[in-house]
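Peer 1: Here is a sequence with its predicted model. Questions after.
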Amino acid sequence: MTELPLAFEIGTFVVLGLILLFDLLLVLKRPHEPSMKEAGLWIAFYVGLALIFAVLMFVFTGVEHGSQFIAGWITEYSLSIDNLFVFIIILARFGVPRKYQQEALMVGIILALVLRGIFILIGAAVIENLSWVFYIFGLFLLYTAWQQARDSGEDEGHAGDNALIRKIRSVLPMSQDFDGAKVRTVVDGRKVWTPMLIVFIALGLTDLLFAVDSIPAIFGLTKEPFIVFTANIFALMGLRQLYFLLGGLLTRLVFLKHALSIILGFIGVKLILHAMHVNELPFINGGKGIEWAPEIPTWLSLLVIVATILIATVASLWVSRGKVDAGLQQAGELSKIDEQEKPQA
């Protein structure tokens, strides 16, 4: 197997670091909610960048390493879709203004890269010993899916209405509202924390738990830390724009909220089944893995997610079209009534 050239590794990290820095400065300089077109163009850019890097891997490191990167990138990108839906829930629950969600997600992604880098250095062997985490997070996702399904759909929109923030505010001095993307602000001459601090922590912890699943998965494809880390970087770089692309659909499609609850429930079941399969808790099956618990493959996860979104989209468009037709019919009937009620000349 061809050794990875040191100059290629250093050059890769320098270029990716500059791209991330440019992206961060762009977000901080012009906070806004990107349009679906803008988000789509950025996603195309990052996917194209990953494909160019794959070609360079084949040229400079050989077929085997190049193939490992492609497989790892696709796997990590697929698994990143899972926590993307949880990001949508977190930002909605904390009522983060759409204008500042880019900054929140950017900081969350940087935290994710740092945490995943630490995980990669530690190695998959240690990570796999934390199998009990899958039980906790799986149950959390099932609860979140149930909450999402029964939610009235009204926009909370105010950080002070969030129960978790109210509890944390009883311990930490915290402002009632957000102050842009700042974690510290001044209220009545006193420095206090803002709810954005909790959002950053929630996003970071969410990706930390999902990384416990994704890092061992890619270590099953390659043992090269460089390939593992670059695959994670390319998977996360376009995640922010993908969030806004899906977020735009969420505001337009009435049944996507229900699809989201189904997807979250599916992911929760997936994590619990994985925890059962690799179980090490002594009070469950004597500390041994449960053989009959199936491992849900990534392709099946993608199939469920895509199919659920497509069904919700078609149903939403069908219902929306019916409402438009009914509205036009009602408007026509009202117009006829007005004509009949007009005094004859």
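Peer 2: Happy to help now that I have it.

Peer 1: alpha carbons only for contacts and neighbour counts from here, please
Peer 2: OK.

Peer 1: those strands in this structure, which residues are they?
Peer 2: Listed in chain order, the strands of the chain (DSSP state E) span 184-187, 190-193.

Peer 1: who touches Arg98 in this structure?
Peer 2: 32-33 (C-alpha atoms under 8 Å, 6 or more residues apart in numbering).

Peer 1: Next one: it from Ser35, what distance?
Peer 2: 11 Å (C-alpha to C-alpha, to the nearest Å).

Peer 1: before we go on, here's another structure to hold up against the first:
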Amino acid sequence: MEVNMLTWSITGLVILGLFIFDFYTHVRNPHEPTMKESAYWMLFYMALATAFGVFLWLTWGEPNDPHQHGMEFFTGYVTELALSVDNLFMFALIMGSFKVPRMYQQKVLLIGIVLALVFRLVFILLGAAVINAWTDVFYLFGLFILYTAVKLIIDEMSDQPEQDPSDMWVIRTLRKVIHVTPTYQGDKLWIRHMGKRALTPLFVCLVAIGMIDVMFALDSIPAIYGITQEPYIVFTANAFALLGLRQMYFLLDGLIDRLVYLPYGLAVILGFIGVKLILHALHENNLPFINGGENLHVIEIPTLVSLLVIVGVLAITTVASLIKSKRDEAQGGVMPEWNPAKNIEDPSL
């Protein structure tokens, strides 16, 4: 398999087609998806990702490892899927803050996910250009991912409340310079009001989600570059992980707050990837103040080991979280509701 401009073009068109298909089959007509519907389509997109990974496994590799890129895709896909859980929580927080009616949340999610993929594509291409120009950038990637892992643990252990997305500087400025309708106008993003264009709260919510998407792209792209340096695999792993994110949001409704140890598991995964990045940087070292600018013979963590570590950490933290949640419920504890916008009706009705 050769990754050329034709391969990129075909892949881009297929991914775009899947998003268009998703819009016309599920989002165009506002409705609240059932658990059965969400589970079915989540499995559908996971099956597509698996089929694509098998295709890479069989057609693209290196002389010393014919299945290398297939393994890298599966590892990157699982990693991005795990990191996407943080996206889900923030999406719920934002839609709860803006009181988005539940029947319109699918549209907000789909557009937000498309924005996320666009932002990630930009960072993927920038990352590839930087890596080609300066391989020692992996030191910076590794340190940044380690910092993110530590910050994730500190934020989880602190009792500080989450910032209200509607208080973001961009949102407050947008409300000052452009008229925003006081209520939702169906699932419209803007309307004509008294001869002038006016934005709806749904549009403002999307701006907030777009800003959050940039922050998540800054974390996830360096992380997956710790698994593979192939921009094509980085992009496709992100695309397939994001394709099922809307369904995962509704499928995990009410469950996410039970995964109390998941943030710590994600921190361990990020820490592992950060160490892997630094080891790779040492192996390719060109910095004159480290070993005189010569490569260091350090251990390189195989992709299969990375996949086993990531899946193992996710399994352990998930099981431990569910056990703790059941124990708390048995002792009379009350689990908080995950989705802040779950029971919000349409204010415009």
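Peer 2: Done, it's in. Model, not experiment: these values are computed from the prediction.

Peer 1: what about the strands of structure 1, which gets the closest to Ile89 of structure 1?
Peer 2: For Ile89 of structure 1, the closest of the strands of structure 1 is strand 190-193, at 22.1 Å, according to C-alpha to C-alpha.

Peer 1: And the closest one, how far out from the chain middle?
Peer 2: Strand 190-193 of structure 1 sits 30 Å away from the centroid of its parent chain (C-alpha atoms, centre = their mean, to the nearest Å).

Peer 1: With stretch 229-245 of structure 2 instead?
Peer 2: 10 Å.

Peer 1: and that stretch, which residues are buried?
Peer 2: By neighbour count on 16 or more other C-alpha atoms under 10 Å, the buried set for stretch 229-245 of structure 2 is 230-245.

Peer 1: picking up where we left off before, turn the strands of structure 1 into a markdown table, columns for distance to Pro5 of structure 1 and mean neighbour count.
Peer 2: Output for those, formatted as a markdown table (distance: least, C-alpha to C-alpha, whole Å; neighbours: other C-alpha atoms under 10 Å):
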| stretch | distance to Pro5 of structure 1 | mean neighbour count |
| --- | --- | --- |
| strand 184-187 | 44 | 14 |
| strand 190-193 | 46 | 15 |
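
Peer 1: Kindly reformat these as CSV containing distance to Ile337 of structure 1.
Peer 2: Listed next are these as CSV, based on distance: least, C-alpha to C-alpha, whole Å:
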stretch, distance to Ile337 of structure 1
strand 184-187, 58
strand 190-193, 59
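
Peer 1: Relative to Ile136 of structure 1, which of these is closest?
Peer 2: Nearest to Ile136 of structure 1, of all the strands of structure 1, is strand 190-193, at 28.5 Å by C-alpha to C-alpha.

Peer 1: With structure 2 overlaid, report how far that closest one is off on average.
Peer 2: Taken over the aligned residues, the distance from strand 190-193 of structure 1 to structure 2 averages 2.6 Å (mean C-alpha distance after the TM-score superposition for structure 1).

Peer 1: For that strand, name the packing helices and strands.
Peer 2: Applying 3 or more C-alpha pairs under 8 Å, 6 or more residues apart in numbering; DSSP states H and E, one finds that strand 190-193 of structure 1 contacts strand 184-187.

Peer 1: List the superposition-based mean deviation of the strand it packs on with respect to structure 2.
Peer 2: Looks like 2.9 Å for strand 184-187 of structure 1 (mean C-alpha distance after the TM-score superposition for structure 1).

Peer 1: tell me what that strand is packed against?
Peer 2: When contacts are defined as 3+ C-alpha pairs under 8 Å, 6+ apart, strand 184-187 of structure 1 packs onto strand 190-193.

Peer 1: Quick one: residues contacting the equivalent of Gly112 of structure 2 over in structure 1.
Peer 2: Matched to structure 1 by TM-score structural alignment, Gly112 of structure 2 sits across from Gly108. By C-alpha under 8 Å, 6+ apart, the contact set of Gly108 of structure 1 is 200, 203-204.

Peer 1: related to what we said a few turns ago, what's the closest of the strands of structure 1 to Lys270 of structure 1?
Peer 2: Nearest of the strands of structure 1 (C-alpha to C-alpha): strand 190-193, 36.3 Å.

Peer 1: Map Leu239 of structure 1 across to structure 2 for me.
Peer 2: Aligned partner of Leu239 of structure 1 by TM-score structural alignment: Leu245.

Peer 1: how close does that match get to Leu251 of structure 2?
Peer 2: Here the criterion is C-alpha to C-alpha. By it, Leu245 of structure 2 lies 10 Å from Leu251 of structure 2.

Peer 1: Also Thr79 of structure 2?
Peer 2: The gap separating Thr79 of structure 2 from Leu251 of structure 2 is 19 Å, by C-alpha to C-alpha.

Peer 1: Settle it for me: which of the two has more neighbours?
Peer 2: Thr79 (27 against 21; other C-alpha atoms under 10 Å).

Peer 1: And the more buried one? What does it align with in structure 1?
Peer 2: Checking TM-score structural alignment: Thr79 of structure 2 goes with Thr75.

Peer 1: can you tell me which residues contact that match?
Peer 2: Shown in contact with Thr75 of structure 1 (C-alpha under 8 Å, 6+ apart): 217-218, 298.

Peer 1: mapped onto structure 2, which of those hold?
Peer 2: Shared with structure 2 under both residues aligned by TM-score structural alignment, their matches' C-alpha atoms under 8 Å, the contacts from the contacts of Thr75 of structure 1 are 218, 298.

Peer 1: Now intersect the contacts of Thr75 of structure 1 with the helices, please.
Peer 2: Residues of the contacts of Thr75 of structure 1 located in helices (DSSP state H): 217-218, 298.
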